[in-house]
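Participant: pasting the structure only:
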């Protein structure tokens, strides 16, 4: 199963490399696109849950690494909930 990393820029300008066990991320995000915080969080939930399920379909177990990445995204996003107009930009994909 092809895994990938996607790099995001948080509202504080910090860039983070995020992991996915599947290229499904490309179906939910576009390089250079900026998403409102809530939309980024929801797209991340859908994409990483889908990726974890694809691992289950192929290997018989959920991808804990994808779920851990989702938890990190959720925690990071929570820090910016009170920031008006907070958004996240997709910087790049790395296969």
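Facilitator: Sure, I can see it. Every value quoted in this text rests on a predicted model; they were computed, and no experiment measured them.
Participant: hey, let's count contacts and neighbours off CA atoms from now on
Facilitator: Fine.
Participant: What segments of the protein are helices?
Facilitator: Secondary structure of the chain, counting by DSSP state H: helices at 25-28, 37-59, 64-78.
Participant: Please compare the first structure with the one that follows:
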């Protein structure tokens, strides 16, 4: 199963490299694009759950790394919820 990483920049300028066990994230994000914080979290949740489900279908168990990455994204996003119009930029895919 092809895995991919995607680098994001949070509203405070910090960067994080995120993991997906599936290329599905390419259908939800475009490198160089900015997303409202909540939209980014929803897209991440959808893509990483699909990715985990694909691992489940192939190997009989969900992908703990994908679900862990989703939890990390959700946790990090809470730090920026109080900001006015927080944005997350997807910088690049790393294959």
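Facilitator: Here it is on my side, so go on. All figures in this text were calculated on a predicted structure; none of them were measured in a lab.
Participant: List the TM-score for the superposed pair.
Facilitator: Once the chains are laid over each other, their TM-score by TM-score structural alignment, normalised by the length of structure 1 reads 0.99; 95 aligned residues with a Cα RMSD of 0.4 Å.
Participant: Could you identify which of the helices of structure 1 is most buried?
Facilitator: Mean neighbour count, computed with mean count of other Cα atoms under 10 Å, is highest for helix 37-59 among the helices of structure 1, reaching a mean of 18.
Participant: Run a quick neighbour tally on residue 7 of structure 2.
Facilitator: 17 (other Cα atoms under 10 Å).
Participant: Just confirm it contacts residue 20, I think it does.
Facilitator: No - using Cα atoms under 8 Å, residue 7 of structure 2 is not in contact with residue 20, being 11.2 Å away.
Participant: thinking again about what came up before, right, so of the helices of structure 1, which gets closest to residue 95 of structure 1?
Facilitator: helix 25-28 (10.7 Å; Cα to Cα).
Participant: and that closest one, how far from structure 2 on average?
Facilitator: When structure 2 is overlaid, helix 25-28 of structure 1 sits 0.3 Å from its aligned residues on average, using mean Cα distance after the TM-score superposition for structure 1.
Participant: Show me what that helix is packed up against.
Facilitator: If contacts are counted by 3 or more Cα pairs under 8 Å, 6 or more residues apart in numbering; DSSP states H and E, helix 25-28 of structure 1 sits against helix 37-59.
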